[in-house]
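Asks: Predicted model and sequence below, questions to follow.
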Amino acid sequence: MSNDNKGGQNRSISIGGSVTGAAIQTGDSNTANINFQQVSLPEPESVNIQTEINALREILGKLETSDRRKIDNAFEDVQEELNKPQSDKNEVGKALERAFEYAKKGAGFASAIEKLQPHLTKTTAWLGENWHKLLSLVNLTI
């Protein structure tokens, strides 16, 4: 009888700081393939945010998902914020993050990633450094 104590090991992970673009796992004999593509962000002023949001909404709108209404609501929140004279980029970011959290559960999200990448890259540039984490949703990193 083996007494290797694997069943009782503490496998908690503690992280201080950012883990964007990293794979973290615990366990025995696990393997992971994470392919993040590095991108350069354009100048925020060069981004037509309305064009990018429209493109993201159109691509996500083609997914098969039971959360369609929630995704649409999140994009309506984005649009409402963009219509204000001074858009709060954090509000836009939070609503987009919500839309993507629902969308990535939908059928076809993985095959839509390539189409989403250029638009989310530009959107992330416009949103600013606090929102670079959104890139990881489509397998990108800075």
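Replies: Right, received. Where do you want to start?

Asks: contacts and neighbour counts: CA atoms only from here.
Replies: OK.

Asks: by contact count, what packs against the lengthiest helix in the chain?
Replies: Taking DSSP state H as the criterion, the chain has its longest helix at helix 109-127. Contacts defined by 3 or more Cα pairs under 8 Å, 6 or more residues apart in numbering; DSSP states H and E place helix 109-127 against helix 49-60, helix 89-103.

Asks: Next, the buried residues of it.
Replies: Under the neighbour-count criterion of 16 or more other Cα atoms under 10 Å, helix 109-127 has 109, 112-113, 116-127 buried.

Asks: Stretch 94-112: how far from the chain's middle?
Replies: 8 Å (Cα atoms, centre = their mean, to the nearest Å).

Asks: circling back to that earlier point, what's the next secondary structure element after the longest helix of the chain?
Replies: strand 140-141 (DSSP states H and E).

Asks: I would like the residues contacting that next one, please.
Replies: Thr20, Gly21, Phe36, Gln37, Gln38, Val39, Gln117, His132, Lys133, Leu135 (Cα atoms under 8 Å, 6 or more residues apart in numbering).

Asks: just the residues you listed now: which is nearest Leu56?
Replies: Gln117 (9.3 Å; Cα to Cα).

Asks: Quick check: that closest one vs Glu91, distance?
Replies: Relative to Glu91, Gln117 is positioned 21 Å away (Cα to Cα, to the nearest Å).

Asks: For the helices and strands packed on helix 109-127, give me a markdown table that also has distance to Asn73.
Replies: Below are those laid out as a markdown table (distance: least, Cα to Cα, whole Å):
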| stretch | distance to Asn73 |
| --- | --- |
| helix 49-60 | 11 |
| helix 89-103 | 8 |
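
Asks: and the comparison structure, right after this:
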Amino acid sequence: MATPQDSPADRSVQVGGDITGSAVVTGDHNTVQVQPASLPSPETVDIQAELKALQTLLAGFDDPVATGVAQKLAQEAAKPEPDKSAIATTLETGLTYAQSLAGFAEAIDKLRPHVEAAAGWLGKQGYKLLPLVGLTL
């Protein structure tokens, strides 16, 4: 008698240790490309410039949701003290949504360095952004 662990339809994953820097994928014939991130020190990041670049790239998808995310990033970039929590949430929402848009695969290489810099500035709040553009710590 087959156990649930032997079932070919079971796609669960059990991890017994630290898998930082790894990609865990279930399914058949999947490929994953993950690059290690090199996060800059927060004080070296010009967050206004990074948000402007991300705003431009997201607006380039010519999609109302992506444009709304771009506008929210512009509003935060205009503040003397941008809200880290708002930026992290806005970027996570925008990047998660953008993954389903035509052109995301072509834009990912342009997005990656700006997301990496923003994640460095955001600190722990930014780490969850990295996998959205194929980066890992």
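Replies: Perfect, thanks for sending it. Being a predicted model, the structure only gives us computed values, none of them experimental.

Asks: TM-score for these two?
Replies: Comparison of the two superposed chains (TM-score structural alignment, normalised by the length of the second structure) gives a TM-score of 0.78, and 134 aligned residues with a Cα RMSD of 2.9 Å.

Asks: Identify the farthest-apart pair in the contacts of strand 140-141 of the first structure.
Replies: Among these, Thr20 and Gln117 lie farthest apart (Cα to Cα), at 16.0 Å.

Asks: How about the contacts made by the residue sitting nearest the centre point of the first structure?
Replies: Against the mean C-alpha coordinate of the first structure, by Cα atoms, centre = their mean, the closest residue is Leu137 at 2.9 Å. By Cα under 8 Å, 6+ apart, the contact set of Leu137 of the first structure is Phe100.

Asks: ok, now which ones touch the nearest residue to Pro44 of the first structure once chain neighbours are set aside?
Replies: Distances taken as Cα to Cα, 6 or more residues apart in numbering put Trp126 closest to Pro44 of the first structure, at 4.4 Å, once the chain neighbours are dropped. Contacts for Trp126 of the first structure (Cα under 8 Å, 6+ apart) come out as Glu43, Pro44, Glu45, Val47, Ile49.

Asks: Distance check, the aligned residue in the second structure for Trp126 of the first structure against Asp28 of the second structure.
Replies: Taking TM-score structural alignment, the alignment pairs Trp126 of the first structure with Trp121 from the second structure. For Trp121 of the second structure, the distance to Asp28 of the second structure (Cα to Cα) stands at 37 Å.

Asks: tally of neighbours for Asp63 of the second structure?
Replies: 14 (other Cα atoms under 10 Å).

Asks: can you check Pro8 of the second structure too?
Replies: Neighbours around Pro8 of the second structure, by other Cα under 10 Å: 8.

Asks: how near is it to Glu50 of the second structure?
Replies: 45 Å.

Asks: same deal with Thr67 of the second structure?
Replies: Taking Cα to Cα, one finds Thr67 of the second structure at 16 Å from Glu50 of the second structure.

Asks: Can you tell me how far Pro42 of the first structure is from Lys89 of the first structure?
Replies: 17 Å.

Asks: no, scratch that, I was asking about Ile49 of the first structure
Replies: 11 Å.

Asks: can you check Thr51 of the first structure too?
Replies: In terms of Cα to Cα, Thr51 of the first structure sits 16 Å off from Lys89 of the first structure.

Asks: quick one: which of these two has more around it?
Replies: Lys89 (17 against 13).

Asks: which position in the second structure aligns with that one?
Replies: Residue correspondence to the second structure (TM-score structural alignment): Lys89 of the first structure is matched to Lys84.

Asks: so who does the closest residue in space to its match that isn't next to it in sequence touch?
Replies: Among residues not flanking Lys84 of the second structure along the chain, Leu122 sits closest, at 6.0 Å (Cα to Cα, 6+ apart). Residues counted as contacts of Leu122 of the second structure (Cα under 8 Å, 6+ apart) are Pro42, Lys84, Ala88.

Asks: Tell me how many other residues crowd the first one.
Replies: By the criterion of other Cα under 10 Å, Pro42 of the second structure has 15 neighbours.

Asks: my guess is it meets Glu116, correct?
Replies: No. Counting by Cα atoms under 8 Å, Glu116 is not a contact partner of Pro42 of the second structure; they are 11.0 Å apart.
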